[in-house]
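Enquirer: quick one, structure for this:
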Amino acid sequence: MLMSAFGGLMWLIFTAILVLAVAAFVLAALAREDAYRAADKKTKPFWLIILGIVVAVNLFVPMLFLQLAGLVASIVFFVDVRPALKQVSGGGGRGRRGGGSSSDGPYGPYNGGR
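Expert: Below is the predicted model:
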């Protein structure tokens, strides 16, 4: 019983790693090529190759070490590359306005009832 619970937990972890890798691959594919250069990150084909290998390893090679290495690559994309791409593309900041202060409400700045 304990081994089947452990197997279920490992299946859940591997599935989560695969979902993260696929999401990173899709987001890398959707970003513009010039945004990678403007953000001073590696090129778009570099990230597509790395994340494509990560997805393939997660699907076809059930080796924990390789899957953890792929997890690191996916996390680096989400933590470092994607925010830089969003900032360069104008998608960073709060909402669609791209910025604002902490007193901004959903319809504009809040002026304290004045």
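
Enquirer: alpha carbons only for contacts and neighbour counts from here, please
Expert: Fine.

Enquirer: list the helices and strands the lengthiest helix in the chain packs on?
Expert: Looking across the chain with DSSP state H, the single longest helix is helix 2-30. Contact analysis of helix 2-30 by 3 or more Cα pairs under 8 Å, 6 or more residues apart in numbering; DSSP states H and E lists helix 44-60, helix 64-76 as its packing neighbours.

Enquirer: tell me the angle it makes with helix 44-60.
Expert: Going by axes from the mean of the first three to the mean of the last three Cα atoms, to 10 degrees, helix 2-30 is angled at 160 degrees with respect to helix 44-60.

Enquirer: another sequence for comparison is provided below:
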Amino acid sequence: MLIYGFQDVLSWVQLALNVYAAVMLVDAAVRREDAYRAADKQTKGMWLIFLAVATALLALFPMMSFLPLIGLVAVIVYTVDVRPAIKQVSGGGRGPRRGGSSSDGPYGPYNGGR
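Expert: Next up, the predicted model:
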């Protein structure tokens, strides 16, 4: 009984990881090619191949085998290393998260006339 419950949880985890790998593949596809070179990372085509293979490995093999772990490592490396570097180079991020606050004007923060 416990084994079947564990398999259900593991199948949901595998589905979530597969969806996440597919989202990172789409994210890599919409980024500009020159941003990869400016961030001194591999080329866009290389990362698309890495992430496509990772998505396929996560979809085709059970999570308890070795191959999906290789794919998961590729997705994690893209998520924590390549993606932030590309966002920084290309001026990614929107709104207040880019470093200022919502009260910033063109010459600095607006303090309400104080």
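
Enquirer: I'd like the helices and strands packed on helix 2-30 of structure 1 as JSON lines, with distance to Gln87 of structure 1 and mean neighbour count appended.
Expert: As requested, those are exported to JSON lines (distance: least, Cα to Cα, whole Å; neighbours: other Cα atoms under 10 Å):
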{"stretch": "helix 44-60", "distance to Gln87 of structure 1": "16", "mean neighbour count": "17"}
{"stretch": "helix 64-76", "distance to Gln87 of structure 1": "16", "mean neighbour count": "17"}
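
Enquirer: same list (those) but as CSV, adding distance to Pro83 of structure 1.
Expert: Listed next are the helices and strands packed on helix 2-30 of structure 1 as CSV, based on distance: least, Cα to Cα, whole Å:
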stretch, distance to Pro83 of structure 1
helix 44-60, 14
helix 64-76, 11
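
Enquirer: who wins for proximity to Gly99 of structure 1 among these?
Expert: Gly99 of structure 1 sits nearest to helix 64-76 of all those, at 24.6 Å, using Cα to Cα.

Enquirer: helices or strands next to that closest one in the packing?
Expert: Against helix 64-76 of structure 1 (3+ Cα pairs under 8 Å, 6+ apart) you get helix 2-30, helix 44-60.
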